[in-house]
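Enquirer: Attaching a predicted model along with its sequence, questions to come.
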Amino acid sequence: MLKENIAQEWISYPDAERYSGLSHTTLWRYVSSGEIKSARVGRSVRIHLPSLREFMEERASSK
């Protein structure tokens, strides 16, 4: 059986916090405003990692 490396596109809040260095409250604010894409599955919320990456890139300093 072949095992493929599957890139994870949807991550939990704690994973998103570690990835971005942002607090839970700050991430929640951007998710609520629609600036970062998310999905609710049952009681869980997953953040779209490509959306988070794009959000961080847009705010990266070009200095």
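Expert: That came through fine.

Enquirer: CA atoms for contacts and neighbours, from now on please.
Expert: Noted.

Enquirer: Buried residues in stretch 33-47, which are they?
Expert: 36-38, 46-47 (16 or more other Cα atoms under 10 Å).

Enquirer: Nearest to Glu54, out of those residues: which one, please.
Expert: Of all these, Glu54 sits closest to Ile36, with 8.7 Å by Cα to Cα.

Enquirer: quick one: contacts for the closest one?
Expert: 30, 47-48, 51-52, 55 (Cα atoms under 8 Å, 6 or more residues apart in numbering).

Enquirer: just the strands in this structure please.
Expert: 10-11, 38-41, 44-48 (DSSP state E).

Enquirer: What is the second one packed up against?
Expert: Right, strand 38-41. strand 44-48 (3 or more Cα pairs under 8 Å, 6 or more residues apart in numbering; DSSP states H and E).

Enquirer: Okay, one more to line up with it:
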Amino acid sequence: MDNELSDVRFLTVAEVAELMRVSKMTVYRLVHSGELPAVRFGRSFRVPESAVADALQQGRGDDAGQHTA
């Protein structure tokens, strides 16, 4: 199990916001709604890098996929 945890890279909310090109408030909304998994450390959140990659692939965090023709 230690090997699994050592392979996980956690990002701060600010880092996630920069990668997703959204505001930190948007990242907090995604975390609180459960759309973006996160772990709470004290008063801050850390998001697994793999979860950000998954969210970007699925179009979460922006308006992609929400527009209809």
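Expert: Yep, it's here. Quick caveat, the model's predicted, so the values are computed rather than measured.

Enquirer: picking that back up, please name whichever of the strands of structure 1 is nearest to Ser23 of structure 1.
Expert: Going by Cα to Cα, the one of these nearest Ser23 of structure 1 is strand 44-48, 13.8 Å.

Enquirer: Superposed on structure 2, what's the mean shift for the closest one?
Expert: Superposing on structure 2 and averaging over aligned pairs (mean Cα distance after the TM-score superposition for structure 1), strand 44-48 of structure 1 comes out at 1.3 Å.

Enquirer: so which of the contacts of Ile36 of structure 1 hold up in structure 2?
Expert: Counting by both residues aligned by TM-score structural alignment, their matches' Cα atoms under 8 Å, these that remain in contact in structure 2 are 30, 47, 51-52, 55.

Enquirer: Neighbour-wise, which one of the residues you listed leads?
Expert: Using other Cα atoms under 10 Å as the neighbour criterion, Leu52 leads those with 24 neighbours.

Enquirer: Now do the contacts for that one.
Expert: 16, 20, 36-37.

Enquirer: change it to 7 Å
Expert: Ile36 (Cα atoms under 7 Å, 6 or more residues apart in numbering).

Enquirer: re earlier: want to throw the contacts of Ile36 of structure 1 into a markdown table with distance to Ala7 of structure 1?
Expert: A markdown table is the format used below for the contacts of Ile36 of structure 1 (distance: Cα to Cα, whole Å):
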| residue | distance to Ala7 of structure 1 |
| --- | --- |
| Tyr30 | 23 |
| Ile47 | 14 |
| His48 | 12 |
| Ser51 | 14 |
| Leu52 | 15 |
| Phe55 | 19 |
